[in-house]
Structures are given as structure tokens and as C-alpha cells.
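In: no FASTA, just this:
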């Protein structure tokens, strides 16, 4: 599967019931349902930060089929401030991760936090929607 055809895993402000960003960017995408990612979720203030690698925790979110829309990916990169126009080190990076959906593991794009998490409160549930009123 070409990288441009990968679905997108969202866990914060881009989730369907977490505010206007979903409507702005993902209203035309096809919802594929709930999914999870192995890692930890942190509270950065106005939004969450996902960090992979900690197998003790799960990050809960939603999966979307972007239909290979590279223009949409570019817009999302700008929204997440991880495109080339933003200075490094960027706060987020888009990376291919392995998500679990319906007990199957599949590759997907995700925006991951690109800074240290020391001092940030961990979102114990791994679910931003449950943690805050979005």
C-alpha cells in the first residue's frame, strides 16, 4: 500500500466530537471507526500529545480514510505545524505507526509529539475525549 493511501489515526482535536478542526479537515474523509495506538498520551494544555513506545499504555482515537488526498495531508501538516514552513524542532511529526482496529494491526499515519514530555501530566485513560470536554 503506497504511503499516500494510508489511513490517518487521530486522538485529539481532529476527533469527530472534539471541536471544529474535525469539520474543517476531515468532514470529507471516510470514518473507519475506533482504533488504538500503543503509547502514552499527555496534556500539553489546549491539546494532547501522543508518544509511542510505551507498551504499558494505549492511546484511543479514530481512524480515517483520506483516499490518498495529498493536498489534505499537506493541510493537516500545516495545522499540526509540522510542515517545512515551520521552524525546527517542530512540536509534532507525522509518522507511520501501527494501530489496532477490530483486533487487527494495520499501518496508519499519526501526528506524534516531537518534544520532551518531562513535566507534562499523562492522560491516564489514553482517551482525550474522556479526559476533557472537547
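Out: On my side now, so go ahead. On a predicted model such as this, the values are computed, not experimentally measured, just so you know. Residues are numbered from 1 along each chain as shown.

In: drop to CA atoms for contacts and neighbour counts, all remaining ones
Out: Fine.

In: what sits against residue 111?
Out: Applying C-alpha atoms under 8 Å, 6 or more residues apart in numbering, one finds that residue 111 lies in contact with 10, 50, 80, 92-95.

In: most neighbours, which of those residues?
Out: residue 50 (27 neighbours; other C-alpha atoms under 10 Å).

In: now do the strands in the chain.
Out: With DSSP state E as the criterion, the chain has strands at 8-10, 30-43, 48-52, 58-65, 92-101, 104-113.

In: what about residue 14, how many neighbours?
Out: For residue 14, using other C-alpha under 10 Å, the count is 20.

In: leaving out the residues flanking it, which one is nearest to it?
Out: residue 22 (4.5 Å; C-alpha to C-alpha, 6 or more residues apart in numbering).

In: wait, the one you found touches residue 11, no?
Out: No. If you go by C-alpha atoms under 8 Å, residue 22 and residue 11 don't touch, sitting 11.0 Å apart.

In: in contact with residue 56, which residues?
Out: Contact analysis of residue 56 by C-alpha under 8 Å, 6+ apart lists 38-39.

In: where's it relative to residue 37, distance?
Out: From residue 56 across to residue 37, the span is 11 Å (C-alpha to C-alpha, to the nearest Å).

In: and residue 22 and residue 11? Which one has more around it.
Out: Shown here are residue 22 and residue 11; by other C-alpha under 10 Å, residue 11 has more neighbours (29 against 18).

In: and here's the other structure:
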């Protein structure tokens, strides 16, 4: 893992406009820096989405970029929220560093919670944007 990454990319219930204590905690401990995307696929898991990173995908996963005020202030809580466990195989999500393309065309390395379970039979969110469903 990249210990120097100070940004988080969100594509689901942590984005602005979602009413939950974890999204609120993120908002209070970071600075919103704009929108971005990465190549991959976005699935509807339940009431929340799950993204799979695929560097070769023509599909994109769209979301928001946040600069974390302090990593320690928010990431442990978000890891709990995203069911990230020490045993990666049993984790619902894994937190990885992904190169995000900003609206300006620049890239930035961000932490991203990627879905870590089988996606067989799950509906694909074809436009890659979870907010469009709400």
C-alpha cells in the first residue's frame, strides 16, 4: 500500500449528498477536490455499489476526489464501514491505490475501496455513476 497517498476517491455512499455518518465524517475530515474516474466496472451490490478496477476497460467508474486532512482521522473508520479485514479474502472491499483521471485530464493516486467479492449475476451500472441512480 502507498503510505504517502493523501487522497480518497469515492464512487458510492461516501459521496456528497448521501446522508450517513461515514459520509459526514469524510466531509468533515477532508477537502473535496472535484470529480474523476478510473477504468473499470461498477455493479449494484445491494443499496450500494461495488467497483472493479480494470486498466483495459473502456467503461469508467465515476466519483469524487477528496484530500484527507489526516489519514488516521478517517481511514480506520471507513475501513470498518467498507468491511475491510486483515484477511483480504473475507473482506467485502479492499483499499487500494488507483490512478484517478481528474476532470482536468491530470492523474492523481487515490485510495479507492474496490469490491472484493464475486460479481456474477449482479446488475452492471452501465454509465458507471452510482449518483445517477439516486
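Out: Cool, the structure landed. On a predicted model such as this, the values are computed, not experimentally measured, just so you know.

In: on that earlier part again, redo the strands of the first structure as JSON lines? Include distance to residue 125 of the first structure.
Out: Output for the strands of the first structure, formatted as JSON lines (distance: least, C-alpha to C-alpha, whole Å):
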{"stretch": "strand 8-10", "distance to residue 125 of the first structure": "16"}
{"stretch": "strand 30-43", "distance to residue 125 of the first structure": "8"}
{"stretch": "strand 48-52", "distance to residue 125 of the first structure": "12"}
{"stretch": "strand 58-65", "distance to residue 125 of the first structure": "8"}
{"stretch": "strand 92-101", "distance to residue 125 of the first structure": "17"}
{"stretch": "strand 104-113", "distance to residue 125 of the first structure": "18"}
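
In: for the longest helix along the first structure, packing partners?
Out: When the first structure is parsed with DSSP state H, its longest helix is helix 70-79. Packing partners of helix 70-79 of the first structure (3 or more C-alpha pairs under 8 Å, 6 or more residues apart in numbering; DSSP states H and E): helix 20-26.

In: what comes up buried for the helix it packs on?
Out: By neighbour count with 16 or more other C-alpha atoms under 10 Å, helix 20-26 of the first structure contains the buried residues 21-22, 26.

In: and stretch 4-14 of the second structure, end to end?
Out: OK, stretch 4-14 of the second structure end separation, C-alpha to C-alpha: 22 Å.

In: now that stretch: buried residues?
Out: Applying 16+ other C-alpha under 10 Å to stretch 4-14 of the second structure flags 5-14 as buried.

In: any idea which residue of the second structure is furthest from its center?
Out: residue 121 (21.3 Å; C-alpha atoms, centre = their mean).

In: show me what that residue aligns to in the first structure.
Out: Under the alignment (TM-score structural alignment), residue 121 of the second structure pairs with residue 119 of the first structure.

In: compute the distance between that match and residue 125 of the first structure, please.
Out: 18 Å.

In: what do you get for residue 70 of the first structure?
Out: Taken as C-alpha to C-alpha, the span from residue 70 of the first structure to residue 125 of the first structure is 32 Å.

In: neighbour-wise, which of the two wins?
Out: Taking other C-alpha under 10 Å, residue 70 of the first structure and residue 125 do not tie; residue 125 has more neighbours (15 against 12).

In: need the contact list for the residue nearest to residue 14 of the first structure.
Out: 13-16.

In: change it to 10 Å
Out: The contact partners of residue 22 of the first structure, by C-alpha atoms under 10 Å, 6 or more residues apart in numbering, come to 10, 12-16, 28-29.
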